Structures are given as structure tokens and as C-alpha cells.
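[1] When you get a sec, could you give me coordinates for this:
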Amino acid sequence: MSTPTIGVLALQGDVREHLAALAAEGADAVPVRRPEELAAVDGLVLPGGESTTIAKLAARFGLMEPLRAAVRSGLPVYGSCAGMVLLADRLLDAPADQETVGGLDVTVRRNAFGRQVDSFESTVRLGEATVPAVFIRAPWVEEAGPQVEVLGRVVGGAGDGKIVAVRQGSLLATSFHPELTGDRRVHALFVEIVREARGRRSGAVAGEERSSS
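    I've put the predicted structure just below:
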């Protein structure tokens, strides 16, 4: 199987850490700053950082509408922390003018776990396993739509039971930062999502070519 090309939106945030984790899971990981770079990838990571800053920079670089179009077209996208905020269709505790890419049928509360000084490490139940998780000014999911699969919840502490990992089709989001822990299971899952989506696209193209010949 050929290597998938996965971009990391490189406007602000944990870009290098995501690039390293994706490369370790067998992807060709590349930074994305321009629409033509976005058009060349099989999947995209929206990294942690400051969601309002990333949104403003995306608009300034002419990326916001291409990002929305890519999500609508089925491009696999993984958002961590601020990336989860950017993928959400609905936000709580957000500035009135905050834009999102959207596509994920969830209501997300920004900075739900508190301010920067309230950042912490915890454990998240992800399916049948538990993974270490770093939360930095992290959001959580208040409400998930019927097509959204809840993948992970916080185990213990003040946030016990809060939804912090979700998936809707080819969209994946976590409140926490797996790129900072050395545990690559979330990145491995996303690389597999990208491979599956690329396989479906290749199959569809082959089918079209056979029907037109």
C-alpha cells in the first residue's frame, strides 16, 4: 500500500509534534499553509493552539473556504484541542465573531477545563483501552449529534465522564494533545482513516473508468 500524504495546518500551534507522530505511523507528513498545498494531501490535521488565532490566520491566508470545501468533499480531518473547536458546528463560550471550519455535528465548549494555568494530565478511556492525555485550555463536547461516535471520555477527576474524543465518518477530534505524550494510538487511528478513505476514492475512480470504457 502506498504512503498517504497527510498535512498539518501550519499556521500556529503544535505543528512539528504532529508531523513527527504522523511520520512515525508511516505517513508522508507535510506542513500546509496555502490552498494548493491543501489540495495535494490525502488527509489533514488541525493542531492545538489558539482557535481564534488559527481561524483568523486561515482567513488571511485564503484557507478558510478551501478548508470548508475539503471537509464537505470528504477529506479526512483530525482536530486536536483547538482543532476540535475549529471542526465543531456549534460553540459555547466563544467570541461572537469566531469562525469555524465546521462539519462535525457537535456542540463544543471552549476552554471547558479552565485557563492555561489549569492545564493538566489525565487518563482517557478510548474504546476498550486507556491512553494518557494532556489537556491545555482544553474544550469538551457538550452534545454530539446522532451520526457522531463518542470514542473517549475522561477517567476520574473533575472532568470525569466528559466527552473528549469523537468521530463522524472521516472526521476525528480530541480535546487532548496526543502529540505531546508519545502515545501514537490516536495518530495511528487517523492514518488508518486516511488510508481507508483513499482506498474508497481509488475504487470509485476505477469504477468510473471501467464504466466509461
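[2] CA atoms for contacts and neighbours, from now on please.
    OK.
[3] Quote the end-to-end distance of stretch 63-81.
    19 Å (CA to CA, to the nearest Å).
[4] for the protein, what spans make up the helices?
    All helices of the chain, identified by DSSP state H, fall at 15-24, 35-38, 51-60, 64-72, 82-87, 185-212.
[5] Hey, what's the angle from the third one to helix 64-72? Just curious.
    Here the directions of helix 51-60 and helix 64-72 differ by 100 degrees (axes from the mean of the first three to the mean of the last three CA atoms, to 10 degrees).
[6] How about residues contacting helix 51-60?
    The contact list for helix 51-60 (CA atoms under 8 Å, 6 or more residues apart in numbering) reads L11, Q12, M64, E65, A82, G83, V85, L86, Q98, E99, T100.
[7] Looking at those, spot the one nearest K162.
    V85 (15.4 Å; CA to CA).
[8] Hmm, the closest one is touching P139, no?
    Yes: the criterion here is CA atoms under 8 Å, and V85 meets it with P139 at 7.2 Å.
[9] And the two? Which one has more around it.
    The neighbour comparison of V85 against P139 (other CA atoms under 10 Å) goes to V85, with 37 against 28.
[10] Find the nearest non-adjacent residue to E99, please.
    Of all residues not flanking E99 in the chain, A55 sits nearest, at 6.3 Å (CA to CA, 6 or more residues apart in numbering).
[11] and if you look at R115?
    Leaving aside its chain neighbours, R115 sits nearest to R137 (5.1 Å; criterion: CA to CA, 6+ apart).
[12] and for comparison, fold this next one:
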Amino acid sequence: MTAPVVGVLALQGDVREHLTALTAAGAVARPVRRPDELAAVDGLVLPGGESTTISKLAVLFGVLEPLRARVRDGLPVYGTCAGMILLADKILDPRSGQETIGGIDMIVRRNAFGRQNESFEAAVDIQGVDGDPVEGVFIRAPWVESVGAAAEVLAEHEGHIVAVRQGNALATSFHPELTGDHRVHRLFTDMVRARGAVDAL
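    Here you go, the predicted model:
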């Protein structure tokens, strides 16, 4: 089977680490900054970083509205940390001018686990990821306050939702790309493959 082409939104954040993890997971990984690059991918990762900055740069680069349209049309998309915030239909405490892409019926709280100096690692048992728990790196991480009926909770940490899936959209509060464990990226790459198989029918 042909390897799916998976982009990483390369406006701000830990883009290189995601490109490495996606390649290890069997995808052809490419940075995406502009609408024509977005149009050429089968799936997209929204990396960690600063969610307000990413949303403003997405507007500046003319990619926000095309991205919203593709997500509505079923583009497989995976958001980590800031990317989770961008995929939320609602942010509990948005900053001025902050926009989201949407795609997951959830309410997210920004920086819920604390500031940069309160970052931590924890083992997270994720539904759909076989084997031992994933080592989650939480850096100024959000958590999900609540989800709608269409969203599926995949993982919790200390009673807070930290991984969610809705259709072709996946989101985690933490950064699996920083650990060398590529199982979450493999799960997403399989989602992209499955979408491609459906489109081919």
C-alpha cells in the first residue's frame, strides 16, 4: 500500500519532531504553510506551540479557512497540546483574537496543567494504542473540560480528559512526538490510510 502523505502545519511549534515521528510511523511527512501545500496532503498534524500565535499565523498565511473547510470535509487531523486547542469547538478561556479550526465537539481549558515550569511526564493508557502506556510529555498542557456525544474519550490523567477522537479528528493534551514512541503517530497514520481506502471505493 502506498504510504499516505501527512503534513505538519509548520507555522510555529515543534514541527521537526512530528515530521520525524510520522516518517517512523510509515507516512511521507511534509511541512505545510500554504493552501497549495495543504491541498496536497492526505492528513495533517497540528503541533504543539502557542495556540493563539498559530491561529493568527494561519490567518496571515491564508490557510485557516481552507483548513477549516478540509476538516469539515473529513480530512484526518491530529492535534497535540496547542493543536488540541485548535481542534476544539469551544475554548473555555480564549485569549483575545484567538480562533479555532474546530472539528471535535469538546470544551478545552488552556494551560490547565500549569505553567512551563510545572511541565511533567506521565504514563497514559490510550484506547486504541496497544502495549504499555504511552509516556506523555505535558508542557503548559490543556485538558478537556467536557465532550459532546459525538466525541470519544481515549485517555484520562488524574481524572482529566487528555485524549479524544471524533471521526477523523484526534487530539492529545501531551506530546508523544518528544518521546521516541511512535505508536500514537502510527494510530493517526492508520486513520489517514483508512480514510484513503474509503475515498478509493
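[13] Among the contacts of helix 51-60 of the first structure, which one has the most neighbours?
    Most surrounded of the contacts of helix 51-60 of the first structure: other CA under 10 Å gives V85, at 37 neighbours.
[14] ok, it to G43 of the first structure distance?
    With CA to CA as the criterion, V85 of the first structure and G43 of the first structure are 18 Å apart.
[15] Pull the contacting residues for the spatially most central residue of the second structure.
    Nearest to the mean C-alpha position of the second structure, counting by CA atoms, centre = their mean, stands G79 at 0.9 Å. Residues in contact with G79 of the second structure (CA under 8 Å, 6+ apart) are V45, L46, P47, G48, I85, L86, L87, L170, A171, T172.
[16] can you rerun that using 10 Å?
    Contact analysis of G79 of the second structure by CA atoms under 10 Å, 6 or more residues apart in numbering lists 8-9, 44-48, 85-88, 163-164, 169-175.
[17] next one: E17 of the first structure
    Contact analysis of E17 of the first structure by CA under 10 Å, 6+ apart lists V8, P47, H177, P178, E179, L180, T181, G182.
[18] so of the residues you listed, which ones are in strands?
    V8 (DSSP state E).
[19] Looking at the contacts of E17 of the first structure, which one is closest to A27 of the first structure?
    Of all the contacts of E17 of the first structure, A27 of the first structure sits closest to V8, with 11.5 Å by CA to CA.
[20] My read is that that closest one contacts A27, right?
    No: between V8 of the first structure and A27 there is no contact under CA atoms under 10 Å: 11.5 Å.
[21] Overlap in contacts, these two.
    Common contacts of V8 of the first structure and A27 (CA under 10 Å, 6+ apart): L19, G43.
[22] Identify the residue of the second structure aligned to the residue nearest to R115 of the first structure.
    Under the alignment (TM-score structural alignment), R137 of the first structure pairs with R140 of the second structure.
[23] And that match, how far from E50 of the second structure?
    For R140 of the second structure, the distance to E50 of the second structure equals 10 Å [CA to CA].
[24] Between those two, which has more neighbouring residues?
    For R140 of the second structure and E50, the more surrounded residue by other CA under 10 Å is R140, and the numbers stand at 23 against 15.
[25] if we can go back for a sec, relative to S202 of the first structure, which of the contacts of helix 51-60 of the first structure is nearest.
    For the contacts of helix 51-60 of the first structure, the closest approach to S202 of the first structure (CA to CA) belongs to E65, at 25.2 Å.
[26] and the closest one, what does it touch?
    Contacts for E65 of the first structure (CA under 10 Å, 6+ apart) come out as P35, A58, A59, V71, V101.
[27] I only care about these that end up buried; give me the ChimeraX line for that.
    A single ChimeraX command selects the buried members of these (16 or more other CA atoms under 10 Å):
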select :35,58,71,101
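[28] and the contacts of E65 of the first structure as TSV, adding distance to G161 of the first structure?
    Output for the contacts of E65 of the first structure, formatted as TSV (distance: CA to CA, whole Å):
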residue	distance to G161 of the first structure
P35	38
A58	33
A59	35
V71	29
V101	27
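[29] picking up where we left off before, aligned to the residue nearest to the centre of the second structure, what sits in the first structure?
    Aligned against the first structure by TM-score structural alignment, G79 of the second structure finds its counterpart in G79.
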